[in-house]
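Participant: Can you look at this prediction? I've put the sequence above it.
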Amino acid sequence: MTAITNLTFSISSPDGTNAVLDVSYSVQQSALERFLGDAGLGFEECIEIVGAGADGAADQVLHTFPSQLVIFDLGELVATRSRSLTVPRTGHPERFSARVEVRYVGLDTVPARADCAIHASAAPRESY
């Protein structure tokens, strides 16, 4: 089964107008998945930025990164990914999470999934 490790998420605002959402992680395949990958099975990543709802309300998807295929070098079991998305800087919840899923392309299966939270209180509010 595919596993997601070393997930990190950060937010910066280099120009004060936009926010840059950076997500990095490693994805590891099993030997069987690698064999199937070498034979043509594809892997797709889906990344969402989720804001925590106030007072127990449901989480809200704030931003979705465009999906991309995860490419492994022939015979490799681990791929390191780093993605950035620039979005308008607007008011957002106090707590954010990056949610990463890696799915088999063309198969209806449960994806590998990992979440990484970031709290706005850990960085100055004006930084986002």
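Facilitator: Nice, I can see it.
Participant: From here on, just use CA atoms for contacts and neighbour counts.
Facilitator: Will do.
Participant: any idea which helix or strand comes after the helix or strand where residue 45 lies?
Facilitator: Using DSSP states H and E, residue 45 sits in strand 42-51. Counting by DSSP H and E, the element after strand 42-51 in chain order, helix or strand, is strand 60-64.
Participant: dropping in the other structure now:
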Amino acid sequence: MNKEINSGLIHAYHKRTHTPLRKAKEILNGMDMVLFDRVLRAMDEQPDPREPFYDPIEDDSETKTIIAQAKDDARSKVKDKHGLGRGSCHLIWREAAEILKEKHNITWFSPAKMNPLVSYD
């Protein structure tokens, strides 16, 4: 499947994320296919423009519990190893993504991956 990035999609992404049009095009073009599909799905399923995107597989009945458990496990592991503080969300998300990939063969994208212009702390 090829990415079809047209002016309508760029405008929709711009409108939903408040990303400047040129930057929206750049971001969409730079996404790998799996992330691109997830962002498109999030645009359809998460219409509140006040909220950043999250990976829509978190709402799927087959993966919801698995992802929640992986996030809990990742948080515990990061807390034990590094403690929790500013920026620890990135360590937790990286660890959760690794757990999901290694144990369940699930590709999950963190909020930072889903929202590349949002700064998380």
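Facilitator: Great, that's in hand. Since this is a predicted model, take the numbers as computed values, not measurements.
Participant: Overlay them and tell me the TM-score.
Facilitator: Comparison of the two superposed chains (TM-score structural alignment, normalised by the length of the second structure) gives a TM-score of 0.23, and 54 aligned residues with a C-alpha RMSD of 5.5 Å.
Participant: I'd like to know which elements the strand holding residue 45 of the first structure is packed against.
Facilitator: strand 60-64, strand 68-69, strand 95-105 (3 or more C-alpha pairs under 8 Å, 6 or more residues apart in numbering; DSSP states H and E).
Participant: The second structure: helices as residue ranges?
Facilitator: 7-17, 21-30, 33-45, 64-82, 88-104, 111-114 (DSSP state H).
Participant: hmm, back to that, strand 60-64 and the strand holding residue 45 of the first structure, what's the angle between them?
Facilitator: 130 degrees (axes from the mean of the first three to the mean of the last three C-alpha atoms, to 10 degrees).
Participant: Strand 42-51 of the first structure versus strand 95-105: what angle between them?
Facilitator: On the basis of the same axes, to 10 degrees, strand 42-51 of the first structure is oriented at 160 degrees to strand 95-105.
Participant: if we can go back for a sec, wait, which of the helices and strands packed on strand 42-51 of the first structure is closest to residue 83 of the first structure?
Facilitator: For those, the distance to residue 83 of the first structure is smallest for strand 68-69, at 10.0 Å, taking C-alpha to C-alpha.
Participant: Starting from that closest one, tell me the next helix or strand along the chain.
Facilitator: As assigned by DSSP H and E, the chain's next helix or strand after strand 68-69 of the first structure is strand 78-88.
Participant: What residues sit buried inside that next one?
Facilitator: Under the neighbour-count criterion of 16 or more other C-alpha atoms under 10 Å, strand 78-88 of the first structure has 78, 80 buried.
Participant: any idea of the angle it forms with strand 42-51?
Facilitator: Per the same axes, to 10 degrees, the angle that strand 78-88 of the first structure makes with strand 42-51 is 40 degrees.
Participant: what packs against strand 78-88 of the first structure?
Facilitator: strand 18-28.
Participant: so how many other residues sit close to residue 44 of the second structure?
Facilitator: Neighbour count for residue 44 of the second structure, taken as other C-alpha atoms under 10 Å: 10.
Participant: State the distance spanning the first to the last residue of stretch 99-112 of the first structure.
Facilitator: Taking C-alpha to C-alpha, to the nearest Å, the span from the opening residue of stretch 99-112 of the first structure to its closing residue is 11 Å.
Participant: ok, now stretch 10-28 of the second structure?
Facilitator: Stretch 10-28 of the second structure has its terminal residues 8 Å apart, counting by C-alpha to C-alpha.
Participant: Now do residue 61 of the first structure against residue 97 of the first structure, distance only.
Facilitator: Relative to residue 97 of the first structure, and taking C-alpha to C-alpha, residue 61 of the first structure is found at 9 Å.
Participant: Now do the shared contacts for these two.
Facilitator: 49, 50, 51 (C-alpha atoms under 8 Å, 6 or more residues apart in numbering).
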